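Participant: fold the following, please.
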Amino acid sequence: MQTSELQILVVLAEEMNMRKASERLFVTQPALSQRLQSIEKSWGFQIFIRSPKGLLLTPAGEKVISFAKEVVEKEEKVREQISELENEVHGTLKLAVASIIGQHWLPERLKKYVQTYPHAKISLITGWSSEILKSMYDDHVHLGIIRGNHDWKGIKEHLLTDTLYLVDTEISRVEDVLHTERPFIQFKSDSSYYQEIQDWWHRQFQTTPKRTIVVDQIETCKQMAFNGIGFAILPSVTLKEDEQNIYKIPLLDEYGQPIERDTWLLGFESSFELKQVKAFIDIIRNEK
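Facilitator: The predicted model follows:
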């Protein structure tokens, strides 16, 4: 069986939907269905069960997919090793990045990367730092960028430190929070960030917020605060100096110092040896 056919099976197993898989593979649904029938015929048994809700793997199909993923991953690693022999930067740079960094810090660096190395590809996933760590340990990516101080047994390099601010269109002093009926807008985050905010809040006010709105994304939280719906606590990496008509009050710890949050680059030594990874690291080091 050709590797291209194994790649088709891997995409089908990831999507479990013919339409979505055909879009990813840039083929029509009928053409993909025909290819799948041909692949199943070559194996001599059904790999997927078609249903109105999508695809289901047969027990035999599960073993085939496991085999397909292994072969595709090995081929990709071989191609990366071969690209190391060439002068230009090739291969796929696989990144797993904390959502806040992916939205506000990373795009400028990635733009420079793709302009400088047009032959390189990028695979990017974003999420909470705990999810990024799991992707790293599962060996799904080359580099991870996380928020907060987490244990890591590979290479760990400091990228940036930012501070936390209470932002609002009306509140200009922290003490005014106790007298407002405006809601506290929170965004869902990993446990370490949430605990940091909770600790500051209880140390500052010894009470809970009167009203709270919880949103899924930090950018939604920011836009709601900037549009006067309520106040929020945001890291400085999400804020710009020239933003108008918004108060930004720094959060202080028990010693009167700004509360800071670190961002780290993580990786294993083997990944740092890849040319496309080295190129990306050089860019972000030069941007510090």
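
Participant: please count neighbours and contacts with C-alpha atoms only from this point.
Facilitator: Fine.

Participant: how about the closest residue to Met18 other than its chain neighbours, what does it touch?
Facilitator: Excluding the flanking residues, the one nearest Met18 by Cα to Cα, 6 or more residues apart in numbering is Gln29, at 6.5 Å. Going by Cα atoms under 8 Å, 6 or more residues apart in numbering, Gln29 touches 18-19, 22.

Participant: can I get those in a markdown table with secondary structure?
Facilitator: A markdown table is the format used below for the contacts of Gln29 (DSSP: H, G, I helix; E, B strand; the rest coil):
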| residue | secondary structure |
| --- | --- |
| Met18 | helix |
| Arg19 | helix |
| Ser22 | helix |
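
Participant: how about stretch 130-140: buried residues?
Facilitator: Using 16 or more other Cα atoms under 10 Å as the test for burial, stretch 130-140 gives 130-133, 135-136.

Participant: can you tell me which of those comes closest to Val10?
Facilitator: Lowest distance from Val10 to the buried residues of stretch 130-140 (Cα to Cα) belongs to Ser135, with 18.2 Å.

Participant: that closest one contacts Ala96, correct?
Facilitator: Yes: using Cα atoms under 8 Å, Ser135 is in contact with Ala96, at 7.2 Å.

Participant: for this protein, what spans make up the helices?
Facilitator: With DSSP state H, the ranges of helices along the chain come out as 3-15, 18-25, 29-43, 59-83, 99-104, 106-116, 129-137, 191-205, 218-226, 269-272, 275-286.

Participant: out of those helices, the one nearest Thr161 is which?
Facilitator: The nearest among the helices of the chain, by Cα to Cα, is helix 99-104 at 11.8 Å.

Participant: which strands and helices sit next to the closest one?
Facilitator: If you count contacts as 3 or more Cα pairs under 8 Å, 6 or more residues apart in numbering; DSSP states H and E, helix 99-104 packs onto strand 121-127.

Participant: by contact count, what packs against the strand it packs on?
Facilitator: Packed next to strand 121-127, using 3+ Cα pairs under 8 Å, 6+ apart, are strand 92-98, helix 99-104.

Participant: let's go with 6 Å and repeat that
Facilitator: Applying 3 or more Cα pairs under 6 Å, 6 or more residues apart in numbering; DSSP states H and E, one finds that strand 121-127 contacts strand 92-98.

Participant: can you give me the angle the strand it packs on makes with helix 59-83?
Facilitator: Angle of strand 92-98 versus helix 59-83, following axes from the mean of the first three to the mean of the last three Cα atoms, to 10 degrees, is 110 degrees.

Participant: would you do the same for the sequence below? I want to compare the two.
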Amino acid sequence: MATSATPAVPTVTLNNGVEIPQLGFGVFQVSDDATTAAVTAALETGYRSIDTAAVYGNEAGVGRALAASGLPREELFVTTKLWNADQGYDATLRAFDASLAKLGLDHVDLYLIHWPTPARDLYRESWRALERLAEEGRIRAAGVSNFQPDHLRRLLDGATLTPAVNQIELHPGLQQAELRAFHAEHGIATEAWSPLAQGAVLDEAAITAVAARHGRSPAQVVIRWHLQLGNVVIPKSVTPHRIRENFDVLGFSLSDEEMRSVAALDRDLRTGPHPDELN
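Facilitator: Below you'll find the model as predicted:
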């Protein structure tokens, strides 16, 4: 596995050859003003991958932090997402232009369809728009979020691009083995949102025992578990010391036995909606 512009952070090579840092920073449920401070702290810590979305309402805040950082654009990996109300070919292109303007960028590294919204049945049209954006070089990689195997199969039927990424809810309580196996079969990278289950798994005895053994926090253990599984992971915090702590996960490893003890926590624990039910 290659290294990113921040040398300690491993990267995952996507199916089109683009490299994404395996450890990134998310800004879900962070206000626009607070996002600027949080992303600034993340960049100062060493994060180079920032994940936002149109519906978060904080793309401008991300853009301000990126511009003020002084970091070369080629060292940054920026992800944003198409919201459900903007699905459809022409609407997707307009929504992308709006996101790009708020971010203050001339391209994004990864653009995702945020939810399949199967009842609206527009995600294949939106995917054609993402294929166009990729062909024009306005996005370096195209992907999806919250797609289940059936959604992916339908998307791939007639598509010219296979999604580079599927960003899904994934943590020790919801490990999505069937979906991860589908990703592996089709060369789709797995990216985990809500990687700590909004804290719901951090008091589990299996995790606290591993944390005590390594002198680490439960959150660090869970993030390390993700990395060793091969997931791309985007923990979120607005607290500078937690931002730094979540990044400090590269200096230790979990044993095979410890990985199995965390894997035993799988129990279909969702913190967000099921993809078949959100429209």
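
Participant: quick check: TM-score for this pair?
Facilitator: Aligned and superposed, the two chains score 0.27 in TM-score terms (TM-score structural alignment, normalised by the length of structure 2); 125 aligned residues with a Cα RMSD of 6.0 Å.

Participant: follow-up on the earlier one: for the buried residues of stretch 130-140 of structure 1, which one is nearest Val11 of structure 1?
Facilitator: Nearest to Val11 of structure 1 among the buried residues of stretch 130-140 of structure 1, counting by Cα to Cα, is Ser135 at 18.7 Å.

Participant: quick one: Val210 of structure 2 and Asn166 of structure 2, what's the gap?
Facilitator: Note on Val210 of structure 2: its distance to Asn166 of structure 2, by Cα to Cα, to the nearest Å, is 29 Å.

Participant: of these two, which one has the most company?
Facilitator: Per other Cα atoms under 10 Å, whichever of Val210 of structure 2 and Asn166 has more neighbours is Asn166, with 25 against 21.

Participant: which SS class is that one?
Facilitator: Secondary structure of Asn166 of structure 2, reduced to three states by three-state DSSP: strand.

Participant: my read is that it contacts Pro149, right?
Facilitator: No: the criterion here is Cα atoms under 6 Å, and Asn166 of structure 2 misses it with Pro149 at 10.5 Å.

Participant: okay, the helices of structure 1 in CSV with distance to Ile155 of structure 1 next?
Facilitator: Listed next are these as CSV, based on distance: least, Cα to Cα, whole Å:
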stretch, distance to Ile155 of structure 1
helix 3-15, 30
helix 18-25, 34
helix 29-43, 42
helix 59-83, 20
helix 99-104, 19
helix 106-116, 20
helix 129-137, 12
helix 191-205, 21
helix 218-226, 28
helix 269-272, 7
helix 275-286, 12
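
Participant: out of the ones you listed, flag the one nearest Leu159 of structure 1.
Facilitator: Going by Cα to Cα, the one of the helices of structure 1 nearest Leu159 of structure 1 is helix 275-286, 8.1 Å.

Participant: and the angle for that closest one with strand 121-127?
Facilitator: Counting by the same axes, to 10 degrees, helix 275-286 of structure 1 points 60 degrees away from the direction of strand 121-127.

Participant: burial of Leu66 of structure 2, as a residue count?
Facilitator: Neighbour tally, Leu66 of structure 2, other Cα under 10 Å: 24.

Participant: which helix or which strand is home to it?
Facilitator: helix 59-69 (DSSP states H and E).

Participant: mind listing what's buried along that helix?
Facilitator: Quick answer for helix 59-69 of structure 2 (16+ other Cα under 10 Å): 59-66.

Participant: same deal with stretch 57-66 of structure 1?
Facilitator: Buried residues in stretch 57-66 of structure 1 (16+ other Cα under 10 Å): 57, 61, 64-65.

Participant: could you export those residues to TSV, including columns for distance to Lys222 of structure 1?
Facilitator: Output for those, formatted as TSV (distance: Cα to Cα, whole Å):
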residue	distance to Lys222 of structure 1
Leu57	42
Gly61	46
Val64	46
Ile65	42
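
Participant: farthest pair within the residues you listed?
Facilitator: Largest separation among the buried residues of stretch 57-66 of structure 1 by Cα to Cα: Leu57 and Val64, giving 9.8 Å.

Participant: re earlier: of the buried residues of stretch 57-66 of structure 1, closest to Arg79 of structure 1?
Facilitator: Distance to Arg79 of structure 1 across the buried residues of stretch 57-66 of structure 1 (Cα to Cα) is lowest for Ile65, with 20.9 Å.

Participant: isn't Ile50 of structure 2 right next to Val78, touching?
Facilitator: Yes: using Cα under 6 Å, Ile50 of structure 2 is in contact with Val78, at 5.1 Å.

Participant: between those two, which one's more packed in?
Facilitator: Between Ile50 of structure 2 and Val78, counted using other Cα under 10 Å, the more crowded position is Val78 (26 against 23).

Participant: mind checking the longest strand of structure 1?
Facilitator: Looking across structure 1 with DSSP state E, the single longest strand is strand 155-168.

Participant: how about the buried residues of stretch 130-140 of structure 1 in a markdown table, adding distance to Glu157 of structure 1?
Facilitator: As requested, those are arranged in a markdown table below (distance: Cα to Cα, whole Å):
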| residue | distance to Glu157 of structure 1 |
| --- | --- |
| Ser130 | 17 |
| Glu131 | 19 |
| Ile132 | 15 |
| Leu133 | 15 |
| Ser135 | 18 |
| Met136 | 15 |
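
Participant: nearest to Pro107 of structure 1, of the residues you listed?
Facilitator: For the buried residues of stretch 130-140 of structure 1, the nearest to Pro107 of structure 1 is Ile132 (17.8 Å; Cα to Cα).

Participant: OK, contacts around the closest one?
Facilitator: For Ile132 of structure 1, the contact set (Cα atoms under 6 Å, 6 or more residues apart in numbering) comprises Ala96.

Participant: now it: how far from Ala96 of structure 1?
Facilitator: Using Cα to Cα, we find Ile132 of structure 1 at a distance of 6 Å from Ala96 of structure 1.

Participant: what's around Pro107 of structure 1, how many residues?
Facilitator: 12.

Participant: ok, it to Ala279 of structure 1 distance?
Facilitator: Using Cα to Cα, we find Pro107 of structure 1 at a distance of 16 Å from Ala279 of structure 1.

Participant: likewise for Ser123 of structure 1?
Facilitator: For Ser123 of structure 1 relative to Ala279 of structure 1 (Cα to Cα), the value is 15 Å.

Participant: ok, now which ones touch the closest residue to Gly267 of structure 1 other than its chain neighbours?
Facilitator: Leaving aside its sequence neighbours, Gly267 of structure 1 sits nearest to Leu143 (Cα to Cα, 6+ apart; 4.9 Å). With contact set as Cα under 6 Å, 6+ apart, Leu143 of structure 1 has these partners: 95, 266-267.
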